[in-house]
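Asker: Make a model of this:
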Amino acid sequence: MLQRLRNIKNSSFYANKSMKVHQLPSFLNRISTLLNEGYTFSDSIDMLLPYHVDDPAAWRKIILEKLKNGEGSTEILECFLIPKHFLVAIKISEESGKLAQSLQTISKQMDFNEKMRKKLINLLSYPIFLSIFLVSIFLAFRTYFLPNITQILNTRTDATNNATVFISSIFLHLPDIFCLILVSTILLLTTFIIYIKKQHVQKQLSIMLKIPIINYFYKLNITNQLARTLGELLIVGFSLQQALTILQDQQLNKILAYVSEKIETQVIFGESLSTAVHNLGWFSAKFDEFIKHGEKSGYLGRQLLIYSELIEEKLQFFIKKGVSIVQPIFFIIIALSIIAAYLSILLPMYELIEII
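Answerer: Model prediction:
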């Protein structure tokens, strides 16, 4: 009951707009800088709060409460609504003693995501405005132009000439078709995401790995998370089994915990990490070969971190490409709508000219 009341209290706390954290990537980067200079984690946050929140006193109160309860940096940073996949990296960095480096890396990734989000908004602002303007024109044509031209044609021709009006009506309903496709796609994706989240981790993996194209990026994501977290633990001296146990115990990323459990099952029976990864088949191509090279050289942890950096660069490249493609797609749709608008006007006019 006490925990439930605390959750209600915290939810109302975060719902307050005055508790919003400004420039979160910069906040994490500055914490990293202070940690490298020798400040403690609590002192670093206390120093930076006035520059990133509107009500530092309220934040200090809740952070102090968490410190009194013995909670670590992961639980404290969770208050700032950091995504869970970043919290996993923070949790692992607590174990490895590289919190400052982890926060710096996370701040760069969050800054990149924020820049891509702003870029996407800027790219879509003009097409969306133009789309609203075009929809208004289409509604005006359908409300005033088409009924009037239909009445004129009906008074001068027989019913067999109504095909032109019918075609014009179809063209004028083209935006409706595009909107219907867009709304249907969003609803299907939302339903699919909700369905996936309700499934067991094993079922999630089974479904996602069977979907073309999506399975490629899903494998990249799993590989990136495993390589980064496992590499950080190995490089500071944890054994492979110890590192896998730590990844299983964390509850922030259940997929990573499940994958680590399956890998450890094979490792316990004498399989190498590269062989276990190859047998599972849940990871990006040649990941097992990269691990095998690290096992032979004795620098497995470092090799995993290098591979994680390579995958991170690849994922960022795909994100940039995806964002850059969105605007041309919108303009193509707008161009088709403009052509449809012209045809919806010209076809009845040509018909009327022929009659006259």
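Asker: can we go C-alpha only for contacts and neighbour counts from here?
Answerer: Fine.
Asker: ok, which stretches of the stretch 251-356 of the chain are helices?
Answerer: 254-268, 273-280, 287-297, 300-355 (DSSP state H, counting those that start in this stretch).
Asker: I'd like to know which elements the shortest one is packed against.
Answerer: Packing partners of helix 273-280 (3 or more Cα pairs under 8 Å, 6 or more residues apart in numbering; DSSP states H and E): helix 254-268, helix 287-297.
Asker: Which element, helix or strand, includes the most centrally placed residue in the chain?
Answerer: The residue lying closest to the centre of the chain (Cα atoms, centre = their mean) is N113, at 8.5 Å. Here N113, judged by DSSP states H and E, is contained in helix 99-140.
Asker: packing partners for the helix or strand following that helix?
Answerer: Per DSSP H and E, helix 99-140 leads on to helix 146-156 as the next helix or strand towards the C-terminus. If you count contacts as 3+ Cα pairs under 8 Å, 6+ apart, helix 146-156 packs onto helix 163-172, helix 300-355.
Asker: Second chain to compare with the first, below:
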Amino acid sequence: MASIDLSKYSEKEKKTAKKTQSSGGMSDILNTEISFLEKKFGAKEKEGFYSELGLLLSTGVDIKTAFEIIEEDIPNKKHKALLEQIKNDIISGKRIYEAISIHVKIFSKYEAQSIKIGEETGKLAEVLKELGAFYESSIKLKRQIVGVLTYPIVVISMAILIVYFMLSFVVPIFSDIFTQTGGELPAITQFLIKLSNKSGTIFGILFSIIAALIILHKTQNKKDWYRHYTSALFLKIPVFNKLIQKIYLARFCQSMKLLAGAKVMINEALDLVKNMIEYYPMEKALEIVKQEVVTEGKLLNESLAKHKIFPKKLVALIKLSEEVNAPEIIFEKLHKQYSAEIEHQQAVVGKLIEPIFIILLGLFVGFILVAMYLPMFEMSSGNF
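Answerer: Now for the predicted structure:
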């Protein structure tokens, strides 16, 4: 990170002292102004905000100046207004976690609770840096999920378009030629021509189904029944199921590492992580785990061992962390290990999928070409 000149902020502090005293009413106005854009302050913005704030506080910069420095580099006026409001709330007497908690559509309970623990234990700068690292890793994990799913979707879409083009435009040209010449066509050619004649209906139904699925996802993706069935579907896809599961296990370990470092109680940690994971099978498992840990007094590893979604190796290492009282170290080790496995497996999956799709597409295009050129070969040999 580039060196920062703090001299101008000491001058600005004198000029804005009076303005700060009267900022109470302005806070409500700013809150109203930015409320409709709150969701746009996403993971990327949070990663930069927490990392920079943690760095500045660790170097001894006061909270007001730290916010002003961060605001200077933010081009988005609404994001700048958001940080200005948080800063003014802190100056007016609120603690940092309280000022952040006001914006429930932007900052989660996970973040607020971590910051609260950081303030209470005197480790605020460390917690903020960890939150920055958490969102940096979250962005990476989301990109990995997108990367895993995007390539097959793009290839399948291209294959559908190519097949649609050939059936709708190429095959009819050959069909007209064969009709003019007369003669009986091979069975494979007759089948393809019939398929071509119905291609409009077939692809109309296909595109309608795709549109319906998109609408269903947009309207139902937060509902339990939808999340249950889509998660179950993903878990049945060979190769992809294990990769996606590892991505969420990595996120679980990173979240637990952050909360363990902040000394959050296990019941609170499980509740916060459950709400952060966004993976239905793991959420439901953690609900049961929390119930058993809190009400029955079971150890975390004992309860996790009952759920297949948590591998035996992970459970064994968590058991070790409970025995030696080093959960932060173990969860960090697990997170790094899963992250490395994800990168390797993602590369392997990419190399495996590409030739499979090329072969399948080649076979279908080859089928069309054979069906179209077979009558021509028969014509040249005098059998047509």
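Asker: Overlay the chains and give the TM-score.
Answerer: The TM-score (TM-score structural alignment, normalised by the length of the first structure) is 0.66; 332 aligned residues with a Cα RMSD of 5.1 Å.
Asker: about what we covered before: any chance of the helices of the stretch 251-356 of the first structure in JSON lines with mean neighbour count as columns?
Answerer: What follows is these, written out as JSON lines (neighbours: other Cα atoms under 10 Å):
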{"stretch": "helix 254-268", "mean neighbour count": "18"}
{"stretch": "helix 273-280", "mean neighbour count": "17"}
{"stretch": "helix 287-297", "mean neighbour count": "16"}
{"stretch": "helix 300-355", "mean neighbour count": "16"}
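Asker: could I get those as a markdown table with distance to E94 of the first structure?
Answerer: Listed next are those as a markdown table, based on distance: least, Cα to Cα, whole Å:
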| stretch | distance to E94 of the first structure |
| --- | --- |
| helix 254-268 | 17 |
| helix 273-280 | 24 |
| helix 287-297 | 24 |
| helix 300-355 | 17 |
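Asker: L35 of the first structure is nearest to which of those?
Answerer: Evaluated with Cα to Cα, the helices of the stretch 251-356 of the first structure place helix 300-355 nearest to L35 of the first structure, the distance being 21.7 Å.
Asker: Output the contacting helices and strands for that closest one.
Answerer: Here helix 300-355 of the first structure touches helix 99-140, helix 146-156, helix 163-172, helix 174-198, helix 214-235, helix 287-297, going by 3+ Cα pairs under 8 Å, 6+ apart.
Asker: so where is the last one in the second structure?
Answerer: The one in question is helix 287-297 of the first structure. The aligned range for helix 287-297 of the first structure in the second structure is 314-324, by TM-score structural alignment.
Asker: mean deviation of that stretch from the first structure?
Answerer: Compared with the first structure after the fit, stretch 314-324 of the second structure shows a mean deviation of 1.7 Å (mean Cα distance after the TM-score superposition for the first structure).
Asker: Looking at the helices of the stretch 251-356 of the first structure, spot the one closest to Q101 of the first structure.
Answerer: Across the helices of the stretch 251-356 of the first structure, Q101 of the first structure has its closest neighbour in helix 300-355 (12.6 Å, Cα to Cα).
Asker: any idea how far that closest one is from the chain center?
Answerer: Taking Cα atoms, centre = their mean, to the nearest Å, one finds helix 300-355 of the first structure lying 19 Å from the centre of the chain it belongs to.
Asker: and the direction of that helix versus that of helix 174-198, what angle?
Answerer: Interaxial angle of helix 300-355 of the first structure relative to helix 174-198 (axes from the mean of the first three to the mean of the last three Cα atoms, to 10 degrees): 160 degrees.
Asker: now the helices and strands packed on helix 300-355 of the first structure in a markdown table, with distance to I306 of the first structure?
Answerer: Converted to a markdown table, those look like this (distance: least, Cα to Cα, whole Å):
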| stretch | distance to I306 of the first structure |
| --- | --- |
| helix 99-140 | 14 |
| helix 146-156 | 63 |
| helix 163-172 | 54 |
| helix 174-198 | 31 |
| helix 214-235 | 9 |
| helix 287-297 | 10 |
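Asker: any idea which of these is most buried?
Answerer: Greatest average neighbour count among these goes to helix 214-235 (a mean of 21), per mean count of other Cα atoms under 10 Å.
Asker: Give me the residues contacting that one.
Answerer: 89, 92-93, 95-96, 208-209, 240, 243-244, 247, 256, 282-284, 287, 300-305, 307-308, 311-312, 315 (Cα atoms under 8 Å, 6 or more residues apart in numbering).
Asker: Check which element follows it along the chain.
Answerer: With DSSP H and E, the next secondary element past helix 214-235 of the first structure is helix 240-249.
Asker: Show me what counts as buried in that following helix.
Answerer: 240-241, 243-244, 246-248 (16 or more other Cα atoms under 10 Å).
Asker: tilt between that helix and helix 273-280?
Answerer: 50 degrees.
Asker: can you give me the offset of helix 240-249 of the first structure from its chain's centre?
Answerer: 27 Å.
Asker: Tell me the helices and strands packed up against it.
Answerer: helix 214-235, helix 254-268.
Asker: Identify the residues contacting the nearest residue to P186 of the second structure once chain neighbours are set aside.
Answerer: The shortest distance from P186 of the second structure to any non-neighbouring residue, by Cα to Cα, 6 or more residues apart in numbering, is to P375 (6.8 Å). By Cα under 8 Å, 6+ apart, the contact set of P375 of the second structure is 178, 185-186, 189, 384.
Asker: How many neighbouring residues does L55 of the second structure have?
Answerer: Neighbour count of L55 of the second structure, defined by other Cα atoms under 10 Å: 17.
Asker: residues of whichever helix or strand it is part of that come out buried?
Answerer: Taking DSSP H and E as the definition, one finds L55 of the second structure inside helix 43-58. For helix 43-58 of the second structure, burial by neighbour count (16+ other Cα under 10 Å) applies to 43, 46-58.
Asker: Before I go, just wanted to say thanks for your time.
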